[in-house]
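Asker: sharing a model that was predicted from the sequence below.
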Amino acid sequence: MSLTLNLDFQYTTTIEKLWSALTESDKLAKWVMPNDFKPVVGHSFTFRQTPTEYWDGIVVGEVLTMDAPNRLSYTWGSGGEKHTVVWTLKDLGDGKVNLNLEQSGISNNQALGGAKYGWTNMCGELNKLLAQ
């Protein structure tokens, strides 16, 4: 069984500013984790956070698609699981942009709940970054 998380967030910003927050390593570090991400298809990257008793703090990935400023996807591997994360941006007009997150390949409901909790919190941090 494989589960998929699908979330939508609306931001008051430009699609270009939101795209840069998804694809620039220094900006990603402010709302996701410190990383060596590069917006290049085939680039392997690592997100690192302080380990906890439940998690080693490491996410490894590889960029799968780059369609600036509309769509970005990459693998997201952590704790023995490997998921695919797809970000889709849509300019809604009036200075608003919809950001859709689809994370597929999740193995169980506990992991699905953890992913939903984590991304909801991180996308709240993204909102603060975009407001700067």
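Answerer: Sure thing, it's come through.

Asker: please count neighbours and contacts with C-alpha atoms only from this point.
Answerer: Fine.

Asker: residues making contact with whichever strand or helix holds residue 128?
Answerer: With elements delineated by DSSP states H and E, residue 128 resides in helix 109-131, which encompasses its position. When contacts are taken as Cα atoms under 8 Å, 6 or more residues apart in numbering, the neighbours of helix 109-131 outside the stretch itself are 3-5, 7, 9, 11, 13, 17-18, 21, 30-32, 106.

Asker: now those residues as CSV including distance to residue 113 and neighbour count?
Answerer: As requested, the contacts of helix 109-131 are exported to CSV (distance: Cα to Cα, whole Å; neighbours: other Cα atoms under 10 Å):
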residue, distance to residue 113, neighbour count
3, 11, 15
4, 11, 18
5, 9, 17
7, 12, 14
9, 17, 14
11, 23, 19
13, 28, 18
17, 29, 11
18, 25, 21
21, 24, 20
30, 23, 15
31, 19, 20
32, 17, 21
106, 10, 20
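
Asker: mind putting those in JSON lines, secondary structure and distance to residue 91 included?
Answerer: Rendered in JSON lines, the data for the contacts of helix 109-131 read as follows (DSSP: H, G, I helix; E, B strand; the rest coil; distance: Cα to Cα, whole Å):
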{"residue": "3", "secondary structure": "strand", "distance to residue 91": "28"}
{"residue": "4", "secondary structure": "strand", "distance to residue 91": "24"}
{"residue": "5", "secondary structure": "strand", "distance to residue 91": "22"}
{"residue": "7", "secondary structure": "strand", "distance to residue 91": "16"}
{"residue": "9", "secondary structure": "strand", "distance to residue 91": "12"}
{"residue": "11", "secondary structure": "strand", "distance to residue 91": "10"}
{"residue": "13", "secondary structure": "coil", "distance to residue 91": "9"}
{"residue": "17", "secondary structure": "helix", "distance to residue 91": "11"}
{"residue": "18", "secondary structure": "helix", "distance to residue 91": "10"}
{"residue": "21", "secondary structure": "helix", "distance to residue 91": "15"}
{"residue": "30", "secondary structure": "helix", "distance to residue 91": "23"}
{"residue": "31", "secondary structure": "helix", "distance to residue 91": "21"}
{"residue": "32", "secondary structure": "coil", "distance to residue 91": "22"}
{"residue": "106", "secondary structure": "strand", "distance to residue 91": "28"}
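
Asker: ok, structure two:
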Amino acid sequence: MTEQLTEKRSVVVEREFAAPVERLWRALTQPHLIEEWLMKNDFKPTVGHRFNLRGEWGGVLDCEVLTIEPQKTLAYTWNFSHEDAAFDLKSIVTFTLTPMGAGTHLRVEQAGFSPTQKQAFGGAHAGWKQFFNKLDELLARAG
């Protein structure tokens, strides 16, 4: 029984973008571009750098860069503390980029949801799809 309580779930969202891997990488690692599709931030592409993502809803995510493989992989913590501890979230977001012809396949995995965090899990699934829509718009504008 205890194993089921400690089992963690992941949200995975994948999409192909009609942009070369270099452009997509810039959108994932440059603060002014991250702000356009994700959230306001003080991101730096340096392992160990601690930064915040500030949502339009007023929430703040505490993050730390864990992995950087230029134009391949980016991972950072995605931690949210709530006044109600049941809503606290400690997760890791990993972006994996794979060149595909003239475009790029992007996979995001957010790992660390407990089975009791159904609302956060569902919200993350919907949220990443919306973020990817905004990212697609940004890449289309950046031409």
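Answerer: That came through fine. Just so it is clear, the model here is predicted, and its values are computed rather than measured.

Asker: before we move on, the earlier item: how about the helix holding residue 128 of the first structure: buried residues?
Answerer: Buried residues in helix 109-131 of the first structure, counted by 16 or more other Cα atoms under 10 Å: 112, 115, 116, 119, 122, 123, 126, 127.

Asker: then stretch 68-77 of the second structure?
Answerer: For stretch 68-77 of the second structure, a neighbour-count test (16+ other Cα under 10 Å) marks 68, 71, 73, 74, 75, 76, 77 as buried.

Asker: in terms of distance to residue 59 of the second structure, which of these ranks first?
Answerer: If you rank these by distance to residue 59 of the second structure using Cα to Cα, residue 77 comes first, at 15.5 Å.

Asker: the one helix or strand that closest one maps to aligns to what range in the first structure?
Answerer: Using DSSP H and E, residue 77 of the second structure sits within strand 73-80. Residues 71-78 of the first structure are where strand 73-80 of the second structure aligns, taking TM-score structural alignment as the criterion.

Asker: how close does the matching stretch sit to the second structure?
Answerer: The superposed stretch 71-78 of the first structure is, by mean Cα distance after the TM-score superposition for the first structure, a mean 0.4 Å from where its aligned residues fall in the second structure.

Asker: nearest to residue 86 of the first structure among the buried residues of helix 109-131 of the first structure?
Answerer: Checking the buried residues of helix 109-131 of the first structure against residue 86 of the first structure with Cα to Cα, the nearest one is residue 119 at 12.5 Å.

Asker: pull up the gap between that closest one and residue 5 of the first structure, please.
Answerer: Shown here: residue 119 of the first structure relative to residue 5 of the first structure, a distance of 10 Å by Cα to Cα, to the nearest Å.

Asker: next: residue 71 of the first structure.
Answerer: Going from residue 71 of the first structure to residue 5 of the first structure by Cα to Cα gives 17 Å.

Asker: residue 21 of the first structure now?
Answerer: Between residue 21 of the first structure and residue 5 of the first structure the computed distance is 21 Å (Cα to Cα).

Asker: also residue 105 of the first structure?
Answerer: Applying Cα to Cα, one obtains 9 Å for the distance of residue 105 of the first structure from residue 5 of the first structure.
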